[in-house]
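Student: Predicted model and sequence follow; I will ask about them next.
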Amino acid sequence: MSDKRQRARVQGSWAKQMPKQSNPTAGRSMVPNNNQSKDANTVSGSWGFGNQKTSKSFEFHQPTKQARDVPPEKAIEKMGDYEISHGPSGVSQLRLRPGFIPQEEADWMFSKLLAELPWSQKTNYRQGEEYEEPRLTCWYGELPYTYARSTMPAKAEWHPLLVTLRKAVEQMSGCSFNSLLCNLYRDGHDSIGWHSDDEASLGDKPSIASLSLGDTRIFSLRKQPLPEDNGDYTYVERIRVPLSHGTLLLMEGATQDDWQHQVAKEYHDRGPRINLTFRTIHPEPQGYRPGTKMRFTTKQP
């Protein structure tokens, strides 16, 4: 059989005939001759890359920094006592009591406090610049309260309804409180950024009781990062607690040392919410400069 007919059978009658090579050695460069290297790691080809060396073995190197997973956010929604962490400063505890104030009573209390408390917008200072808090507040207590380099003056005369609520919270918690910070979140755009209630005037491992009236808002917590993370909060534990109308939340133990909390902005319809945070204020230590921290934290508007 002629070469032409054989090529048509093998490649198909549509295949083009290969052009004749002027160089008699062309097309045979894959066949080693006596002048080619005998190195087993050398491969030569006619496609123009020259001699290519391949590695004899693959060596695996362990990454110097292990990959870490971002922990999923946990939710606390049911009534109960929760130990959210053990260390480094001790045991951090939350006590959640939904429905602490019954619905009808909570409705009446919310309307009365919204109308009768002396709400105002506090001006704070950060890095030498002033800003207005994105919420309204008022303060009750025999001692002033300083945070974010701004002081709220003492106000010893409490609203009668607040006195009643303080007694109820003290009876339930077993704690005593001499001060109260009231917060009014007018809508979903009002908020408070990440912070810890760790001012020196609050003392060591303070207990803080938070009573919510009005629309539900998400109370978020995040663990302080490890020293080796250099302030990176990417891989810390996080908790979300929906605080509904009439709910009481107590933060105890090392919660202010080892955790931060916030109420973030919510850009969908949210009605007003009143948050009453009962706490105990101590006289400021001698030599203490108002606005400084007893422990490191970050304060944001």
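Tutor: Done, it's in. Numbering: from 1, shown residues only.
Student: Only C-alpha atoms from now on, for both contacts and neighbour counts.
Tutor: Will do.
Student: Next, count neighbours for Leu248.
Tutor: Residues within reach of Leu248, counting by other C-alpha atoms under 10 Å, total 26.
Student: Over to Pro118?
Tutor: 12.
Student: With adjacent residues omitted, what lies nearest to it?
Tutor: In space, and not counting its chain neighbours, Pro118 is closest to Cys138: 6.3 Å by C-alpha to C-alpha, 6 or more residues apart in numbering.
Student: okay, pairing it with this:
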Amino acid sequence: MDDKRRRARVQGAWAGKAKVTAHIGPTVFVNTGKPLGWGHDHVIPDKQFVYKEPTEVVRKIPDPRVIDKPGTYEISTSASGVSRLRLFPSFIEPKEGEWMFEQLYREIPWRQKSNVGPDGPYQEPRLTCWYGEVPYTYSSSTMQANPHWHPLLTMLKDRIEEVTAYSFNSLLCNLYRHDKDSIDWHSDNEPDLGKNPIIASLSFGETRVFQMRKKPPPEEQGDYTYVERVHVPLDGGTLLIMEGATQSDWQHRVPKEYHDRRPRINLTFRTMFPVTKT
């Protein structure tokens, strides 16, 4: 009798444990879709590396495109039209260019123009002279027209018009005296120049790099960091023509440099269409 009672107590204890553990074991779902609990083999799925594209696109600042060979170059196309450069190295032969430079350096009535910028008045870091039929206003100050063209300037204008088939009635002369003389980023897009103006730029003297940058799209909010750029080394005697939408879609400059540079003269021929004020 005692043996029966003892066996009953042992069986009852195991039965109780089995009844409890049947409900407390966790349920795990694996790739087979079958639930696993206590009393089943626990399968651990293999870990695999999954490549994910970076959430932020890494942008690279583009290298400038260097244009130094003769030819016609379409540098961009937009709703404004095609921006085009035409380069004529050695448009003026070196020996001819030397005496032309000396004559222009001595005989043009150079002066330093005062402008007005965001920080107030300042003097341009170069000397200039304006020839034409009407005054020329930029950077909040006006250059009075000099209608008496130097004979050499008239001869150069005629030669450029013959080669390019364009006509010009105005000329801005620039004298860069040394490496610290410069002109900052800008476009030649004043209203008096009309839509898509043609600018013919003829250089004498020291080589300076003419830099261009494309205006950024609206979503860039004026940030020029990632825009296209063009560099054109302008040797003495080189003629550069800017056509089409270049002034609408691009800016240009001649930056300061930090090593000795001899003087340079740049002549920029253009056509003025005076705006009638009512």
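Tutor: Looks like it arrived, so ask away. Not measured: the values here are computed from a predicted model.
Student: Please state their TM-score.
Tutor: Once superposed, chain against chain, the TM-score is 0.81 (TM-score structural alignment, normalised by the length of structure 2); 236 aligned residues with a C-alpha RMSD of 2.0 Å.
Student: circling back to that earlier point, aligned against structure 2, show me the partner of the residue nearest to Pro118 of structure 1.
Tutor: Taking TM-score structural alignment for the superposition, Cys138 of structure 1 sits opposite Cys129 in structure 2.
Student: Asp190 of structure 1 now?
Tutor: Matched by TM-score structural alignment, Asp190 of structure 1 corresponds to Asp181 in structure 2.
Student: I figured that match hits Lys256, correct?
Tutor: Yes. With contact defined as C-alpha atoms under 8 Å, Asp181 of structure 2 counts as touching Lys256 (6.0 Å).
Student: From Glu73 of structure 1, how far off is the residue most central in space within structure 1?
Tutor: In structure 1, the residue lying closest to the centroid (C-alpha atoms, centre = their mean) is Arg222, at 5.2 Å. Going from Arg222 of structure 1 to Glu73 of structure 1 by C-alpha to C-alpha, to the nearest Å gives 9 Å.
Student: Would you double-check that Leu249 of structure 1 falls in a strand?
Tutor: Yes. Remark: Leu249 of structure 1 belongs to a strand, assigned using DSSP: H, G, I helix; E, B strand; the rest coil.
Student: Could you identify the residue of structure 2 that aligns with it?
Tutor: By TM-score structural alignment, Leu249 of structure 1 lines up with Leu240 in structure 2.
Student: Make sure that match is actually in contact with Ser90.
Tutor: No. Leu240 of structure 2 is beyond contact range of Ser90, at 10.8 Å (criterion: C-alpha under 8 Å).
Student: more neighbours, the two?
Tutor: Leu240 (21 against 15).
Student: The more buried one and Pro89 of structure 2, how far apart?
Tutor: Distance from Leu240 of structure 2 to Pro89 of structure 2, by C-alpha to C-alpha: 8 Å.
Student: Name the residues contacting each of Arg222 and Glu73 of structure 1.
Tutor: Glu237, Arg238, Ile239 (C-alpha atoms under 8 Å, 6 or more residues apart in numbering).
Student: between those residues, which is closest to Leu211 of structure 1?
Tutor: Taking C-alpha to C-alpha as the measure, Ile239 is the one of those closest to Leu211 of structure 1, at 18.3 Å.
Student: Show me what Pro109 of structure 2 aligns to in structure 1.
Tutor: Match for Pro109 of structure 2 (TM-score structural alignment): Pro118.
Student: Please look at its match and Trp139 and confirm they touch.
Tutor: No. Between Pro118 of structure 1 and Trp139 there is no contact under C-alpha under 8 Å: 9.0 Å.
Student: now the lengthiest helix in structure 2, how far from the chain's geometric center?
Tutor: Using DSSP state H, we find that the single longest helix of structure 2 is helix 2-24. Counting by C-alpha atoms, centre = their mean, to the nearest Å, helix 2-24 of structure 2 is centred 85 Å from the centre of its parent chain.
Student: Over to stretch 73-82 of structure 1?
Tutor: 17 Å.
Student: In structure 2, what stretch matches it?
Tutor: Aligned by TM-score structural alignment, stretch 73-82 of structure 1 corresponds to residues 64-73 of structure 2.
Student: Right, I'll call it a day here.
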